[in-house]
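Visitor: Okay, here's the prediction I keep looking at, along with the sequence it came from:
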Amino acid sequence: MQCYIRIVSEVNEISQRDLRTRSKEIMDAVESGHRFTVTRDGRGIAELVPLRGRRTFVPVAEFVALGRGLTTTDPDRLRADIDSMGDQLADDPYAR
């Protein structure tokens, strides 16, 4: 049986047998950013995709800078607005 990798758009299609026999090569490719669709009997059964990159945290100074220039909210007015919306949503759909 012949092993193959067929390129379909930007996703490589590989057979289940290819995955078993060439796992190191395929995993190295996934690690470098390639995506694979694993097939069995010619139809896709799984996708191998790289994990998202590590999350990075925003430095405190940058986070504080994001908030500069935003308007402040009056807590009493916000509470009143929420309360008035609550009256609109007080209708119980199951009471009909």
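Guide: Sure, I can see it. Residues are numbered from 1 along each chain as shown.
Visitor: going forward, measure contacts and count neighbours with C-alpha atoms only.
Guide: Noted.
Visitor: Longest helix in the protein, please.
Guide: Criterion DSSP state H: the longest helix present in the chain is helix 75-88.
Visitor: does the residue nearest the centre of the chain sit in a helix, a strand or a coil?
Guide: Nearest residue to the geometric centre of the chain (C-alpha atoms, centre = their mean): Arg52, 8.2 Å. On the three-state scheme (DSSP: H, G, I helix; E, B strand; the rest coil), Arg52 is labelled coil.
Visitor: Alongside the first one, take a look at this:
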Amino acid sequence: MDVISQREFRNNSAAIMDGVEAGKTYYVTRNGVEIAELRPIQRRRGLTSEELCAKHRKLPRVDAELLRQEADEFFGSEDRIGD
């Protein structure tokens, strides 16, 4: 973590952003007081189709009749348009 002034950030923003992109974190100060943290965002990697299928196989089976019964009990079945 590096501490930089607002002026330094303004004057060297391209180099600082390159540092952030490389994983560095900066604290930005104004008049000697830390006011901001500049850090890379944590992005989640997308799943491959194989990983997604493996996760899907681990899910519990859904009992469609029980699901319909519970939905009808909760929402009511009289306004249902159709199955």
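Guide: Alright, I've got the coordinates. This is a predicted model, so every value here is computed, not measured.
Visitor: Residue in the second structure paired with the residue nearest to the centre of the first structure?
Guide: By TM-score structural alignment, Arg52 of the first structure lines up with Gln42 in the second structure.
Visitor: do the same with Leu78 of the first structure
Guide: Per TM-score structural alignment, Leu78 of the first structure is aligned with Leu67.
Visitor: From Glu51 of the second structure, how far out is that match?
Guide: As defined by C-alpha to C-alpha, to the nearest Å, Leu67 of the second structure lies at a distance of 27 Å from Glu51 of the second structure.
Visitor: same check, this time on Thr25 of the second structure
Guide: On the measure of C-alpha to C-alpha, Thr25 of the second structure and Glu51 of the second structure end up 32 Å apart.
Visitor: cool, and Val20 of the second structure?
Guide: From Val20 of the second structure to Glu51 of the second structure the distance is 30 Å (C-alpha to C-alpha).
Visitor: Same drill for those two, tell me which one is more crowded.
Guide: Just comparing Val20 of the second structure and Glu51: by other C-alpha atoms under 10 Å the higher neighbour count belongs to Val20, 16 against 10.
Visitor: Give the full set of residues in contact with that one.
Guide: By C-alpha atoms under 8 Å, 6 or more residues apart in numbering, the residues touching Val20 of the second structure are Tyr26, Leu38, Arg39, Pro40.
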